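Undergrad: Okay, structure incoming, though there's no sequence with it:
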């Protein structure tokens, strides 16, 4: 009977195994395990800029994991790892009894079982899942070596704070590699697998320390550390040094655009799991300068238009400290400007506002740092000048402040004090001079969060590489105004009008009439009477003067002569989106809406001897094994069909022809450059003169001052700045391209030139320079007051006859023109 019972038991067990083994996942798939790795974005100098991943993991081979970490882990998680065949029956029985008697939930899973649960099964707590787990664990132990299982476990296990694997956990908690961990740090990591969220030291430091100390005890018991080492480790705090989170803070808009490119190219799944190394064209020094310049520019504009008042009004009973913390958290984007503070006292005598920061830190806002804050009434109207602190602030105001970089130094003062002394048994009072050091309170400036926005793009003119990009001052990385926003470009479009004219045979000194003009459309019964910005007219003037002073009337007459269709066709060669440009003369004045990056890219053609390079962000991409799968200027020769279908990842690369394409002659490119240098020397682009290097640039301002543009270049770098409101509205009277975007452009280029070669614009062989009268554009005469060097094609320089013949039209008071405008 005993034998029959044994046989029956074996048959029953076999039946159970067969039943549950029918629908098991393929454990052999572990052999093809591809861990989800982090895609990393690097700058051109190989500095880490951003990381994208579903699971943060840095894969490490078992041989590169210090032995003490491995042994400590086994001592804590699976003491019989090298003895069992996937599961520990005694441990399972012991845990079952304990759970039954005590009603607890003690596990007895081996490392192999944990791996099965994480890789092949779910976390559901059922007997069915447990049986499947045991069967798979046994099979895996038969199929894979202990070392292979251990390596998988060390890299796959979740260890809290979004970290997978021991290497990533070391980086997350200690910002170091595995070899640099001390005993206390090893114990903390080894204690995490049991409850990674429960023992997360960043969120639950006390519990994490308790768990660490338990592990240290096991390390001592198993002789992995000595008693002396244990005594040292047990006294240490958690020694946390959290690694910086690389979400792209250094270049948020740039990083986000690269992420979108990768997502479009490879798909979201591949991007977030494949562990790509992406090398970009980003110059971090230029990027930092760009972000600072944009922030300074919008802050300056915002202050010019007045103080919109405190963010909130509180009383001391409102639990202000909690409110400040809530505001700092709710308005995290405000921290690019400053931090929230509470005004608890107005010191009228010393002209300061006493403020309290979070954590009850006291400071002050001196009068000089708030006297800018005239009350905002409307865009072009402010309240009276600020005479005292009370004109701006009141007790209970919650405001935005920023710590000043330069603080007042401590002062040493001499004071006279009274003290009592005893002489010959008699007490008497005497005066004594003593020195005292006075530590001034920390000083802060009054700030407010700007409503206006600005964007900046910087492109290498010779390659098209995007070196810096700011899509908005607040670093949100959401709406990228440099790429996604298309705004009317105003006069920054005029270089393409004048370039078309030069290509059609006009000269830089051709005379155009600057006089009133009325354009009528008889079919629509409409009339348009454009004006110059100054609302004045200047009579016959050289073509150069039209672009240097951004004269609208001259530009319209030039566009009529050249033909608006020819101008649009010409502009299309520069990569500008011309499909929706209206075929009327308003286009010549910049009525078309174009993105900032497209405008800057188009300007690079003038700087690069007429050669167009499409702007690009990514230089190369490597896969998780370091294999080059993309390189700018190369193409895929032979792609894996399976991989290509899912990810478009090339397997082999071939060099392409140079991408640069000459679209205009180097002569024409230089002539336009010379005209735009004149814009800086004598015209609306004057602010760039402060940079101190040869610069060609053009400003742009749209109707009602809704958009402000400044686009220009050196021989090496093209830069564009746009400023305005997301919901188009006036920036205010006289807030032009020169006044709003110009300072941002100039501030950026002052820093950028420190990192650029000191290059000059290349002058083609068939260019000649002739001294001409600045006012007439003709050869100097006795009445000439000022001359300039004018640029001409060889053979087209002026002679004496030109003085009488080179006039287009005559100085009529006005023109009335028929046809579409």
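TA: Right, received. Where do you want to start? None of these values were measured; they are calculated from a predicted model. Numbering: from 1, shown residues only.
Undergrad: contacts and neighbour counts: CA atoms only from here.
TA: Fine.
Undergrad: Skip the chain neighbours and tell me the closest residue to residue 682.
TA: Leaving aside its chain neighbours, residue 682 sits nearest to residue 548 (6.7 Å; criterion: C-alpha to C-alpha, 6 or more residues apart in numbering).
Undergrad: Quick check: the gap between residue 748 and residue 296.
TA: 10 Å (C-alpha to C-alpha, to the nearest Å).
Undergrad: between the two, who's got more neighbours?
TA: residue 748 (25 against 17; other C-alpha atoms under 10 Å).
Undergrad: That one contacts residue 293, doesn't it?
TA: Yes - between residue 748 and residue 293 there is a contact under C-alpha atoms under 8 Å: 5.5 Å.
Undergrad: got another, please set it beside the one above:
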């Protein structure tokens, strides 16, 4: 045994050699060893981790794309019904607090029921979508609301692997930096619902003619249904698709029930809410464009919002205009003016323009406006333009100034409605040092001695030119400005001719001035805007300011004289109002414009 032990030992001082691993032969050569598999797996993990870290560090959250932030301004009547939207993008951003909880939950039930509890991305859906896109099996989008919001707000709608990668990393970063509520709010305001409606507020108006806060559960579920296929599921446009749309709608409601967001009994009672018929884009046709332009001018002129800021959109502007009065105004113009125009038979009728405005004298609010037959056909607003002479509608301001200033005639008689003047045609004015001025009366009529009241009824130029001198044309100008005629009105010059109305104030300017007379001499600058807000926050408006422009005696005495014009003078047509009225007619030089300015106790 000792000999055997010695024979098995290695010679002293020499190391034993490691036996060689037998070579792999046959079919085993085809398969990698377990070491190769492990090494490859570790390498893939390292590459994935390294790629993730590199992508996370290199891909930043970009600025929002311009299409996602562009909004329209919404213009509303005083009762909240819509007048118009400006801009090409039909979007109105609303804060999440204004979206009813049942509408929020309907969207979650349709698109991402685990939104509040899940991570920003769904890797499996991302891989599946990318694979299907690459292999041509159909374009797929990301599945989570966060990913869809990133696509809508930061990226674009193209379905490419590059965009998917960016979407992946931006979604993860965004989820870490902002709240889930902020992401949901952004998603609701950027998603497309069909009918050119971007965002849930625009969709509520487009499909049901109401604000999102007023949507029912059924209506909210229908809008959530549209997110999957907006055009196909518009059952008013594609009634043949109603079974598919109803199926998706039921899926949404059933999801709300399963998530505990909707009671089963309420679900049972819910009926499919047919949307309103789709309407063509209203644009700015008809009176809409005139209103939008007038409101824009009002906001910028009063330094409430500058033009550049307003152009960015997103404002919800409630005007003082009343829909019933706007409709009545248009009907009256169509019936009394436009129906009598014959563009074929009379060449002059081809250029007929009409404009008007109505102000509540107690509040200064513009309640109605007529800018022209159609903004798309006659671009300039005839209610606000300042290029037509006001004519004899200016004469009442001369008389108001006379009473206000206690003026007397050249021979010392106080100027009252019964003061007698010489109404001879082309009578030179007395007491004027600026040169000879002898205005013609209409149709060259000689009226002889007439009272101020009769001279107003007949619109006698020679009487009022003399009265302007008696009062002082500078004082007449001051009175007109105090009543509401803008100081910078073209051709508002202190001379005897001021009485005949060569100045070119707008219809709205003159309406404001006459409203001061109707309000017993109290003047308040007109207002066109009741309320304005953006993203749910109200913009501060100037406080209305009123002042006693002229004494009550001066205003009411003028009103008495103007009532005579309606009762038996040149304004008898105003008797058709069926209530006490005061007013004055006027024509511009060469009959380029015909006016009537007047008022009732309320308007």
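TA: That came through fine. As the structure is a prediction and not an experimental result, all values here were calculated from the model.
Undergrad: What's the separation between the most centrally placed residue in structure 2 and residue 295 of structure 2?
TA: Nearest residue to the geometric centre of structure 2 (C-alpha atoms, centre = their mean): residue 74, 2.4 Å. In this structure, residue 74 of structure 2 and residue 295 of structure 2 are 11 Å apart, going by C-alpha to C-alpha.
Undergrad: Could you do residue 255 of structure 2 as well?
TA: Distance, residue 255 of structure 2 to residue 295 of structure 2, using C-alpha to C-alpha: 45 Å.
Undergrad: cool, residue 542 of structure 2 as well?
TA: Distance, residue 542 of structure 2 to residue 295 of structure 2, using C-alpha to C-alpha: 15 Å.
Undergrad: Between those two, point out the one with more neighbours.
TA: Taking neighbours as other C-alpha under 10 Å, residue 542 of structure 2 and residue 295 compare with residue 295 leading, 19 against 10.
Undergrad: In structure 1, what residue corresponds to the more buried one?
TA: Matched by TM-score structural alignment, residue 295 of structure 2 corresponds to residue 258 in structure 1.
Undergrad: wait, doesn't that match sit right on residue 616?
TA: No - in this structure residue 258 of structure 1 lies outside contact range of residue 616 using C-alpha under 8 Å: 9.7 Å.
Undergrad: List the buried residues of stretch 482-499 of structure 2.
TA: Neighbour-count burial for stretch 482-499 of structure 2, counted by 16 or more other C-alpha atoms under 10 Å, picks out 482-486, 489, 492-499.
Undergrad: got a list of what residue 204 of structure 2 touches?
TA: 210, 211, 212, 215, 223 (C-alpha atoms under 8 Å, 6 or more residues apart in numbering).
Undergrad: So the first one: helix, strand or coil?
TA: In terms of secondary structure, residue 210 of structure 2 is coil; the call rests on DSSP: H, G, I helix; E, B strand; the rest coil.
Undergrad: number of nearby residues for it?
TA: Other residues lying near residue 210 of structure 2 total 17 when counted by other C-alpha under 10 Å.
Undergrad: How far off centre is stretch 117-131 of structure 1?
TA: Here the centre of stretch 117-131 of structure 1 is set off from its chain's centre by 43 Å, with C-alpha atoms, centre = their mean, to the nearest Å.
Undergrad: An error on my part: the question was meant for stretch 298-317 of structure 2.
TA: Taking mean C-alpha positions (C-alpha atoms, centre = their mean), stretch 298-317 of structure 2 and its chain are 10 Å apart.
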